[in-house]
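Engineer: How does the following fold in three dimensions:
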Amino acid sequence: MTRTLIVTADDLGISESVNRAIRDAHRNGIVTSASLMANMPAFEHAVTSVLPETPELGVGAHLCLTSGRPCSPPAKVPLLVDDRGMFCHGFVGLWRLLLSKRRRDVLSQIEQELNAQFSRLLDAGIAMDHIDGHQHVHMLPGVRRLVARIARDHNLVMRISNERWSALPPKLSAITSGLPKAVVLRMCSQFDASPGPECSPPVNYVGVFESGRLDAFALNRILASLPPGVTELNTHPGYGPTADDLLSCSATDGTFLTSGWREKELDALVDPQQRHAIQRHGVTLASFAQLISEVPCNR
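Structural biologist: Okay, the predicted model is just below:
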């Protein structure tokens, strides 16, 4: 069986520096797909400056509930924002809200915001082929059902952020940072397994264990150990952000964006040796759009 790899760069739209890095990782490297954030300040820059220069880049929705400002009026999503109108909960905080007595109201406001973000992408004329969530919020029980509905209605591939345990890296740093997150995401799937459109073959996922620390060594190891079928590799390339880039994102995102690993990850993705490795291991690069065109998803 053949091995197909979709290399997705997340956070398109979070800042112009990340937008440029994703553009370069696609034009000069192995990135085939990007997930676009409708609620972040560099959304327009992505739509007007980056996407016209990258016509073969697959684009999907990167739904966000943890950083920046909502696309909805803050008064319509008061449980999700602070007094500045900024998202104020991280992944764990949102899960706590969903487990509280306010669950019904929280889900109603989340649905309002997810629809607002997706509508902004549609209004911008974005031809989307996949959908996922910033910091994996689409995997939260209850939220996953809402995102799966959007995926089915628009025939989008929905990321299922469950990484194979056999992909656990040998590096202690990656294990300690990625393993707890992987366990939490698996737990989420136990509570909510709402599927998007069924794709054949199903799409495997790689990206939690090495999230934020994907260097050339890790990338080579992933390429050498890809399973048969289709796999999505989740990446986060970036250039060093400006002070303005950090004004509209959460503290967690600010720390992530300023990490030197963003440029290391970009360097790994544009390294010519990666294309040689892809050829050597018999891997074919693709986008979700190509996957859907070859084997349409069933609603």
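Engineer: Please count neighbours and contacts with C-alpha atoms only from this point.
Structural biologist: Fine.
Engineer: Show me where the protein has its strands.
Structural biologist: According to DSSP state E, the chain carries its strands in the segments 3-12, 33-36, 58-63, 128-133, 157-158, 203-206, 229-235, 283-285.
Engineer: and residue 117, which of these is closest to it?
Structural biologist: When those are compared for distance to residue 117 using CA to CA, the nearest one is strand 58-63, at 7.0 Å.
Engineer: So which other helices or strands are in contact with the closest one?
Structural biologist: Taking 3 or more CA pairs under 8 Å, 6 or more residues apart in numbering; DSSP states H and E as the contact definition, the neighbouring helices and strands of strand 58-63 are strand 33-36, helix 103-123, strand 128-133.
Engineer: if we can go back for a sec, format the strands of the chain as CSV; extra columns: mean neighbour count and distance to residue 194.
Structural biologist: As requested, the strands of the chain are arranged in CSV below (neighbours: other CA atoms under 10 Å; distance: least, CA to CA, whole Å):
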stretch, mean neighbour count, distance to residue 194
strand 3-12, 26, 22
strand 33-36, 29, 21
strand 58-63, 26, 17
strand 128-133, 25, 13
strand 157-158, 28, 10
strand 203-206, 21, 15
strand 229-235, 22, 19
strand 283-285, 17, 28
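Engineer: between those strands, which gets nearest to residue 119?
Structural biologist: When the strands of the chain are compared by CA to CA, strand 58-63 sits nearest residue 119, at 10.4 Å.
Engineer: List the contacts of that closest one.
Structural biologist: Applying CA atoms under 8 Å, 6 or more residues apart in numbering, the set of residues contacting strand 58-63 from outside is 10-11, 32-38, 114, 117-118, 121, 126-134, 137-138, 287-289.
Engineer: Equivalent analysis for stretch 212-221, please.
Structural biologist: Judged by CA under 8 Å, 6+ apart, the contacts made with stretch 212-221 from elsewhere in the structure are 169, 174, 210, 235-236, 256, 261-262, 264-265, 267-269, 274, 277.
Engineer: Second input sequence below; structure requested for side-by-side comparison:
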Amino acid sequence: MSKKLIVSADDFGFSEAYNYGAVKGYQEGIITVLSLMSNMEAAPHGVNLAKREVPSANLVLHTNFVHGRPVSKPEIIQSLVDKNGQFYRSFQWRGDDPSDQKCIGDIVVTAEDCYKETVAQIERFRELTGHYPNHFEGHSVINKNISAAFHQVAMEYDIHCMTEPEVETKKWHPVHEIMIGNPLFLEILNRGLSPEDFYEDRLGILDSPYEYNIIHLHPGYVDAYILDHSSLTIARCKDLQTACDPAVRQWLKDHEIELVDFSSIYK
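Structural biologist: Model prediction:
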């Protein structure tokens, strides 16, 4: 069984500087997917940039419940937004797991509100790109209510999504998220990906028993918006540098790992 690898540039649309870096990663590196945060102010810039520079790129939806303003009217998704109509940040959420170090607050979002906003962001994606995505996933946080909403949307729209457990259907191949359960996940996320992470197979690509695998990167440039609104700064630049390293692409080739996007998972 040959291994196929999807390499996603998450957070596309987060800021204009980040958009330029993500497109560079697609043009010159191993990025195969641009995952769009359709609710963000820089989303139209990202879509227009992609249409101009990489028109064949696979744009998918990076569903976002923790940054900026929602696509839905705030009054119909009250569990997700504060009194100013802004999304609650992830640290304000209550996690499913008491040991969760990210979600340490007391906000409990409902599956109904997550469903409404996911649908709204999918429809905004269509408005921006002219088509529905062939995949969607969640940004930053996932819990049982988000998973329930994602499952409902995936079946109604017939779109593949990444969630635990994965939606099972005969219409697409299962996709394995390489870093799930990997003890190095947070280390690599926070410092940024290095070429050695590939050469020493710290990601676990070679050991994966799955045919279709995915890694989520954040390859991009940093601007004032990123500095003010994200804990990932230098790591984004490191991800971009590694993604564009020719030796990394050669390592994948040497190990017969095929770079693909989400169009390849549909049967």
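Engineer: TM-score for this pair?
Structural biologist: The pair, once superposed, lands on a TM-score of 0.83 when counted by TM-score structural alignment, normalised by the length of the second structure; 249 aligned residues with a CA RMSD of 2.7 Å.
Engineer: picking up where we left off before, in ChimeraX, how would I select just the buried ones from the contacts of stretch 212-221 of the first structure?
Structural biologist: Here is the ChimeraX command that selects only those of the contacts of stretch 212-221 of the first structure that count as buried (16 or more other CA atoms under 10 Å):
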select :169,174,210,235,236,261,262,264,265,267,268,269,274
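Engineer: mind listing what's buried in stretch 120-130 of the first structure?
Structural biologist: Residues of stretch 120-130 of the first structure classed as buried by neighbour count (16+ other CA under 10 Å): 120-121, 128-130.
Engineer: wait, residue 230 of the first structure sits on residue 7?
Structural biologist: No: checked against CA atoms under 8 Å, the pair residue 230 of the first structure and residue 7 is beyond contact range at 10.9 Å.
Engineer: What separation is there between residue 123 of the first structure and residue 116 of the first structure?
Structural biologist: In this structure, residue 123 of the first structure and residue 116 of the first structure are 10 Å apart, going by CA to CA, to the nearest Å.
Engineer: Ok, residue 291 of the first structure next?
Structural biologist: 27 Å.
Engineer: Could you do residue 85 of the first structure as well?
Structural biologist: 15 Å.
Engineer: nearest spatial neighbour of the equivalent of residue 154 of the second structure over in the first structure, skipping sequence neighbours?
Structural biologist: Taking TM-score structural alignment as the criterion, the aligned counterpart of residue 154 of the second structure in the first structure is residue 151. If the residues on either side of it in the chain are set aside, residue 151 of the first structure comes closest to residue 196, at 5.5 Å by CA to CA, 6 or more residues apart in numbering.
Engineer: List the contacts of the one you found.
Structural biologist: Contacts were defined as CA under 8 Å, 6+ apart; by that measure residue 196 of the first structure touches 147-149, 151-152, 156-158, 299.
Engineer: How about residue 221 of the second structure?
Structural biologist: Contacts for residue 221 of the second structure were tallied using CA under 8 Å, 6+ apart; they are 17-22, 236-237.
Engineer: Compare those residues and tell me which is most surrounded.
Structural biologist: Neighbours were tallied for each of those (criterion: other CA atoms under 10 Å), and the maximum of 34 neighbours falls on residue 22.
Engineer: For the residue lying closest to residue 74 of the first structure once chain neighbours are set aside, the count of nearby residues, please.
Structural biologist: Sequence neighbours aside, residue 85 is the residue nearest to residue 74 of the first structure in space, at 5.4 Å (criterion: CA to CA, 6+ apart). Using other CA under 10 Å as the criterion, residue 85 of the first structure is surrounded by 16 other residues.
Engineer: Return the distance of residue 85 of the first structure relative to residue 18 of the first structure.
Structural biologist: For residue 85 of the first structure, the distance to residue 18 of the first structure (CA to CA) stands at 24 Å.
Engineer: for residue 34 of the first structure, same thing?
Structural biologist: Taken as CA to CA, the spacing of residue 34 of the first structure relative to residue 18 of the first structure amounts to 11 Å.
Engineer: Identify the contacts common to these two.
Structural biologist: 11-12.
Engineer: for residue 258 of the second structure, what are its contacts?
Structural biologist: Applying CA under 8 Å, 6+ apart, the residues near residue 258 of the second structure are 2-5, 252.
Engineer: Greatest separation within the residues you listed: which pair is it?
Structural biologist: Within those, two members stand farthest from each other by CA to CA: 2 and 252, at 11.9 Å.
Engineer: Between those two, which is the more surrounded one?
Structural biologist: Here residue 2 of the second structure and residue 252 are set side by side on neighbour count (other CA under 10 Å), and the busier one is residue 252, at 20 against 10.
Engineer: which position in the first structure aligns with the more buried one?
Structural biologist: Under the alignment (TM-score structural alignment), residue 252 of the second structure pairs with residue 278 in the first structure.
Engineer: Residue 48 of the second structure now?
Structural biologist: Using TM-score structural alignment as the criterion, residue 48 of the second structure maps onto residue 48 of the first structure.
Engineer: Its match and residue 69 of the first structure, how far apart?
Structural biologist: Using CA to CA, we find residue 48 of the first structure at a distance of 20 Å from residue 69 of the first structure.
Engineer: Of the two, which one has the most company?
Structural biologist: residue 69 (25 against 11).
Engineer: Name all residues that make contact with whatever residue of the second structure lines up with that one.
Structural biologist: In the second structure, the position corresponding to residue 69 of the first structure is occupied by residue 69, as judged by TM-score structural alignment. Contacts for residue 69 of the second structure were tallied using CA under 8 Å, 6+ apart; they are 39-40, 85-87.
Engineer: 10 Å instead, please
Structural biologist: With CA atoms under 10 Å, 6 or more residues apart in numbering as the criterion, the residues that contact residue 69 of the second structure are 39-41, 80-82, 84-88.
Engineer: what does residue 249 of the first structure give?
Structural biologist: Counting by CA under 10 Å, 6+ apart, the residues that residue 249 of the first structure touches are 14-15, 40-41, 66-69, 86-87, 255, 257.
Engineer: For those residues, give me JSON lines that also has distance to residue 295 of the first structure.
Structural biologist: Rendered in JSON lines, the data for the contacts of residue 249 of the first structure read as follows (distance: CA to CA, whole Å):
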{"residue": "14", "distance to residue 295 of the first structure": "32"}
{"residue": "15", "distance to residue 295 of the first structure": "34"}
{"residue": "40", "distance to residue 295 of the first structure": "33"}
{"residue": "41", "distance to residue 295 of the first structure": "35"}
{"residue": "66", "distance to residue 295 of the first structure": "34"}
{"residue": "67", "distance to residue 295 of the first structure": "35"}
{"residue": "68", "distance to residue 295 of the first structure": "36"}
{"residue": "69", "distance to residue 295 of the first structure": "37"}
{"residue": "86", "distance to residue 295 of the first structure": "40"}
{"residue": "87", "distance to residue 295 of the first structure": "37"}
{"residue": "255", "distance to residue 295 of the first structure": "39"}
{"residue": "257", "distance to residue 295 of the first structure": "36"}
